[in-house]
Every structure is written in structure tokens, then in C-alpha cells.
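Peer 1: okay, sequence plus prediction incoming.
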Amino acid sequence: MTTPSVDPVADLAEAVAGAARAVPGVLDLHAGPYGEVAVHAAGRRIDGVRVRSGMVEVHVVLRADVDLLAVADRVRDVALAACAGPGTDPAPGPDPVVEVVVEDIRIPAAGA
């Protein structure tokens, strides 16, 4: 028997963040200009993800040498999959909207 999570919203944010970071072309997640885009939980803070009723926002930093729209679409797809994944609480709702915000674009270091 599995123990239910103490904070299913934070768990969902962690799943979305991990999935988004794994998308090729994503350099990192971004907490917004004032650090306001984050989910706070006991002992942890998940930057770059905001979970609201019916919506999940993912704020990303992308490589400058990729198709930005294609990468943003892929981030949306993996975030939706994370919302529907096993063990996730439907905190944003049964059919969440996922918004992807490109906060920054960076030129990768040589050889990266």
C-alpha cells in the first residue's frame, strides 16, 4: 500500500518540472522576474511551475538555436502527460490547461 502524498500539488509541480527539464532545448525553468512563479511546500520550492485551479504554467529558458515553438509545444505535451500520470492528484482539474511561458532565450556555451 502506498502512502498518500502530504502535498499532491507540490508532487505534481515536481513531476511537471522534471518532465519539462528533460525536453531537448530546455536549459532550465525560470521563477519569473520576481521569483513569483513557484510552488512552495514544506522543505522545498519548485521554481518555474505554477499550479492553479484548471491550469498549470511552466516558465522555461530555451536554447537560442532551437525551434522555439516546437520546444514550447513539446513542453506543453510533457506537462499534460505529467498531469495525467500515475499517482498524480488532479490538482489543476481533470482537463487542465497548460501554458508555457518562454522567459528567456540563451545562446549555449561552445560545445554544450
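Peer 2: Looks like it arrived, so ask away.
Peer 1: can we go C-alpha only for contacts and neighbour counts from here?
Peer 2: OK.
Peer 1: host element of V101?
Peer 2: Assigned by DSSP states H and E, V101 falls within strand 97-106.
Peer 1: before we move on, what about V56?
Peer 2: Taking DSSP H and E as the definition, one finds V56 inside strand 55-63.
Peer 1: over to A15?
Peer 2: Using DSSP H and E, A15 falls in helix 8-21.
Peer 1: on contacts alone, who are the packing partners of that helix?
Peer 2: Using 3 or more CA pairs under 8 Å, 6 or more residues apart in numbering; DSSP states H and E as the contact test, the elements touching helix 8-21 are strand 26-29, strand 38-41, strand 44-47, strand 49-52, strand 55-63, helix 68-84.
Peer 1: second structure follows, compare the two:
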Amino acid sequence: MTGSSPTPLTPLTQPADEIAARVLAVPGVVRLHPGRFGEVATYLPGRRVAGVKLGQDEVEVHVVLSFDSPIRAVAQQIHAAVAALVAVPVLVFVEDLAAPSAA
């Protein structure tokens, strides 16, 4: 296996958690966005993964990006990271821009 191969999902890994982790690892992503009314989420037993909406026909990812990030390039990186994990179309929504997180 090469270093660029995606990590396969194990039975104990929730796909929404893996997608969220991959998205948050993309430089320029400040946080996931739950939607205006909190409607963008994947519901799991006892919790939810906000900003990731898994559907049978597509996956939606809603994010807040750093205001100094190249929006199109970051969205493309998010798309590529998620598309490596799923077999359906990936839609990336940039909901807002914010100051970079102090990490």
C-alpha cells in the first residue's frame, strides 16, 4: 500500500466520523457547519455528526473556511478527501468564512 491510499473503514468506524476527520484535516477548514437550523447532520445512536449529511445518493459536507484560504482550492481538497471514502457524489458547501483557528 502507498501512503496516498485511503484508510479503509473498519466495522467500528462510523463513516460520518471518518469523513468529518478528513474534512477537518484539510488546511483552511476552520470547522464543520451544522446548517442554519442544525439540519445538516448524520444522526448516530446518542449523538450526531454536524456538518456531514450522508444520503443514499450523495454526501453533503458543510464547512466554515478561513477567510484567507483560497476557497475553490480548499473545496476541491475537501471533495477529494471525501470522494476517496465514498462511492456516491460529494457536495461541498462553504457556509461561512472566519478567522483562522489558533492551533
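Peer 2: Noted; the coordinates are in hand. Keep in mind it's a predicted model, so treat the numbers as computed, not measured.
Peer 1: including mean neighbour count and distance to A13 of structure 1, could the helices and strands packed on helix 8-21 of structure 1 go into CSV?
Peer 2: Converted to CSV, the helices and strands packed on helix 8-21 of structure 1 look like this (neighbours: other CA atoms under 10 Å; distance: least, CA to CA, whole Å):
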stretch, mean neighbour count, distance to A13 of structure 1
strand 26-29, 21, 12
strand 38-41, 18, 7
strand 44-47, 16, 7
strand 49-52, 22, 6
strand 55-63, 23, 9
helix 68-84, 19, 9
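Peer 1: who wins for proximity to V102 of structure 1 among these?
Peer 2: When these are compared by CA to CA, strand 55-63 sits nearest V102 of structure 1, at 5.1 Å.
Peer 1: how big's the offset between the closest one and structure 2?
Peer 2: On superposition with structure 2, the mean distance recorded for strand 55-63 of structure 1 (mean CA distance after the TM-score superposition for structure 1) is 0.3 Å.
Peer 1: end-to-end on stretch 34-41 of structure 2?
Peer 2: End-to-end distance of stretch 34-41 of structure 2 (CA to CA, to the nearest Å): 6 Å.
Peer 1: let me fix that, I meant to ask about stretch 103-112 of structure 1.
Peer 2: One end of stretch 103-112 of structure 1 to the other measures 20 Å (CA to CA).
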